[in-house]
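> Build me a structure from this.
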Amino acid sequence: MKSVPKLIRRFVGILLLSSILIVLINFIAFVVLMASYIPDKDASPYNIARETGKALQSSTGGNYVLSENMSAKLTDCGAWAILVDNNTLKVTWKTENVPSTIPNDYTLSDIANLSVGYLDGYPTYTGENEYGVVVLGFPKDSFWKHTQPSWDYSLLSNFPQIVLNVLFINIMLILAIYLIANMKLLKSVKPITKGIQGLSIGENVHIPETGVLSEISVNINHTSDILQEQKKQLRKKETARANWIAGVSHDIRTPLSMVMGYAGQLGNSPSLSETERKKATVIVKQSERMKNLINDLNLASKLEYNMQPIMKKEENAVAVVRQVVVDFMNMDIDDRFPIKWKTDDKLTVCNINADKDLLKRAISNLIQNSITHNENGCAIYVSVSTYNNKCIICVEDNGIGVSDEQIEKLNHTPHYMVCDTNTTEQRHGLGLLIVKQIMDGHSGTVIIDHSEYYGGFKTELTIPL
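Just a heads-up that it's a prediction; the model follows:
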């Protein structure tokens, strides 16, 4: 079940990626947000307080003067300012907008408190001046000051590691919550994927109809029931068809043998005229063709429904093919269909795991196919070779051949049925079908094509060594 772990890895990957993106987006948003609220260097209250302390100058008569630029800047900020004398700790100068609640006398403790905190609720900041301390006060809702900062140094030094640990723990918690929340879904996916795989190979599937994906489970079970019923009905039809073919073949053999026997006697009877004897000979010939057709039909049916046992054992393909070739040579009395043995003399042994009788039948069908389709005679070329750990048996001829369209049909039409309207001897094409079925039983292949060297018809059988 490779699909379930793959699905889980996909879910987990999406979860981790989403978590990392969320953290990253939050961090960027936090930085942008903080940057929008943190004042720049020129607007910092600390810098303004230091600048005010430097800008405040003493004039004649013991008065103090603040530059116009600095006064305008304080006005823009809504801030007020006072100068506390170093010696008397009294206010010796202040701006016009100083609130009335601001005292004029201070102690060292007051100065220490206002430098880090507030004065009457106003956030205050100090600046150095040669005559005292300049205190700037800003509106109450302008700044927030942390009045008692105190941090353990080890906390600050270990802060990056702490952040990483917290981030890792958060991701693990999110992952755990995600897996727990989707556990039922993951449990439902596994039997469904197993059921679909079972359907693809024709198994009877029934998976529990529970969980969040129960509707899919119901549909898969229903589909399995339909497929099994169709398979059962198809098996009945195939069995009935095979039994019918076998029964008809058996029932026809006896009367056909009688027809052939009596027709043979009539063909040799001296009491009949020459014309009548020729008619009897035609009856014998056509009866022989009918007998061969019945035998081919019966064998094709048995091979199609696996009723013909295939008894495989190690055979020398060169010897088997040579024996078939010799048998056909002995039958060709008038030498109208000479057979040429084109196998390399060095190749004497080519062992394959095969049923000898069925292999001989396949080679015989190919040679007979060349004979049947070339009434005016032709040369037949037979060869055995090996390539890429496979045994290749090739039967070619230099006869009339076939068209490209017929080649395409012979390679892709499952039944090879051919009806030649231009000849009285119609061809059923079962010979090539039987060859293909025999090769299927041997895990081999059949390739039908034009003969490149001889110009006729070519059939190539490939069987694993």
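> Only C-alpha atoms from now on, for both contacts and neighbour counts.
Fine.
> Hmm, residue 283 is touching residue 258, no?
No: using CA atoms under 8 Å, residue 283 makes no contact with residue 258, being 11.7 Å away.
> Another sequence for comparison is provided below:
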Amino acid sequence: MKWKLTVRYLFSVLSIVFIVIFVNLFLLIGILFYQRIDGNDSLSAETGENFTRQFSRHMSIENGQPVISDEGVQALRKFGGWLQVLDKNGNVVTNVLAPKDAPAHYSPIELVHIYKYMDDQFTTYYIGEIEEYSYLLGVKNPAEQRIIFVFNSKSFISYMSKALVGITIADLLIAMIIGLLFSIIITKPVSYIIDWISQLKERNFTVQKMKRQGIFKPVFSNLNSVSETLQAQEEERMKLEKMREEWISNVSHDLKTPLASIQGFAELLREQDVADSERMDYAGVIERKSIYMKELLDDFNLTMRLRNQEMPLNREDTRLESFVRELVIDLLNDSKYSDHAISFESNAQNVMWTFDRHLMKRAIMNFINNAIIHNDNNTEITVSVTKTGITIEDNGKGIAKEDIDQIFNRYYRGSNTENIQGTGLGLAISKDIIEAHGGRITLTSDIGKGTKVEILLG
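As a prediction, the model looks like this:
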């Protein structure tokens, strides 16, 4: 994969270089051709050759003698040149602005020499004609210079073809070397990124580290963030999968026990010699086990609906102090709790909260029942209302540290819950109810000192 990317990138670089070379070549040929067919364009309008060819318009023949107009004289001054008009024999018949030491006669060889080369005064000469006269236009120290060279067109074309091929090959080789080095630098992290994505596809969420990240540093940073997120989600998924398996196992176990009792006592009821009093006892056992199974399934359904946010909340504005006080009074009036020391305290008389009264009552009762059934009868339980929430505190046995982190998990039973009846979903349901209202729960406990639960609503 790495070399495939490198070859593709190198091919792209070479293609671009090749295209640029030929585009530049065609542009150069086009510009030269355009200048060739349009000699009056802005690039060549002020050259000496062009000025000399067009200067004849400022000249005329009067009485057989050449005459230069005033406009021609002004044009010569502006161009920075001077003019000599020659007859057929090379004699100067008239001049304009010519230097005093300018020759009065030119032989053919002298004309050829000064046209090809500058004279000793670094003057460049241009030659024009009007009828039977010729004229020399000289410019001292001009900006342009004449270069004379002779070449064979066939040899020149052959040489230029070879040169073009050589330059193209050299440019492509240079581009290939640079492109190869650059593509290796670029494709190495790209290949690494592709391999990394493949690892993520295979559910390998290990965070990777690369020393030279270059321009791909944000990409590697984002991939690391994705790996960390996916790894956390995978751990959560595994945790939930383990919990689900435990739930199924616990539900199956909890259902098998009462089902076995129901089946056994139902078989006893079919016996003919069973006394009526025994039949009533058997029927009572079957009823209790049936009620337990119904409560277990109801609790399981409730906690699943709360976790999946499918449970509608009938929120009401409620004065928190009176709500909790009534709940404690109902407990004290219940014969099951008459032997327990349950007290109520409040320093927030006017605190109003909006919540589902039925669900909140169940959540608070679960915490109080938990404090009652897991402690001795002489344990003191205090239910308090503050401006920030509700506190349920006892001075009982306490909870072991290894149990605190898992106490809100479904079906979890701590080390001090032997022979305790229940569905194992009470505290998990309470936590789900509080969180469904946007609140949170904090639990602190010390062995031998007691447990404190704080319900903080949003």
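> Quick check: TM-score for this pair?
In this superposition the chains share a TM-score of 0.47, using TM-score structural alignment, normalised by the length of structure 2; 288 aligned residues with a CA RMSD of 5.2 Å.
> just to revisit the earlier point, so for residue 283 and residue 258 of structure 1, which residue has more residues nearby?
residue 283 (18 against 11; other CA atoms under 10 Å).
> Secondary structure element holding that one?
Assigned by DSSP states H and E, residue 283 of structure 1 belongs to helix 274-304.
> do residue 459 of structure 1 as well
Per DSSP H and E: strand 457-464 holds residue 459 of structure 1.
> Skipping its backbone neighbours, what lies nearest residue 341 of structure 2 in space?
residue 380 (5.0 Å; CA to CA, 6 or more residues apart in numbering).
> related to what we said a few turns ago, for the helix holding residue 283 of structure 1, buried residues please.
With burial defined by 16 or more other CA atoms under 10 Å, the residues of helix 274-304 of structure 1 counted as buried are 277, 280-281, 283-284, 287, 291, 293-304.
> So which other helices or strands are in contact with the longest helix anywhere in structure 1?
In structure 1, assigned by DSSP state H, the helix with the most residues is helix 214-267. Where contact means 3 or more CA pairs under 8 Å, 6 or more residues apart in numbering; DSSP states H and E, helix 214-267 of structure 1 is packed against helix 183-200, helix 274-304.
> hang on, residue 187 of structure 2 packs against residue 2?
Yes: here residue 187 of structure 2 reaches residue 2: they are 6.4 Å apart, a contact under CA under 8 Å.
> So which of these two has more stuff around it?
residue 187 (19 against 16).
> give me the element that one is part of.
helix 153-201.
> what's the following helix or strand after that helix?
Of the helices and strands lying after helix 153-201 of structure 2 in sequence (DSSP H and E), the nearest is helix 217-269.
> Next, the angle helix 153-201 makes with that next one.
Calculated by axes from the mean of the first three to the mean of the last three CA atoms, to 10 degrees, helix 217-269 of structure 2 forms an angle of 30 degrees with helix 153-201.
> which helices and strands does helix 217-269 of structure 2 pack with?
By 3+ CA pairs under 8 Å, 6+ apart, helix 217-269 of structure 2 packs against helix 276-307.
> Name the residues of the helix it packs on that are buried.
Residues of helix 276-307 of structure 2 classed as buried: 279, 282-283, 285-286, 289-290, 292-293, 296, 299-300, 302-303, 306-307 (neighbour count, 16+ other CA under 10 Å).
> And stretch 10-29 of structure 1, by the same measure?
Buried residues in stretch 10-29 of structure 1 (16+ other CA under 10 Å): 15, 16, 19.
> out of those residues, who's nearest residue 438 of structure 1?
When those are ranked by distance to residue 438 of structure 1 (CA to CA), residue 15 comes first, at 54.8 Å.
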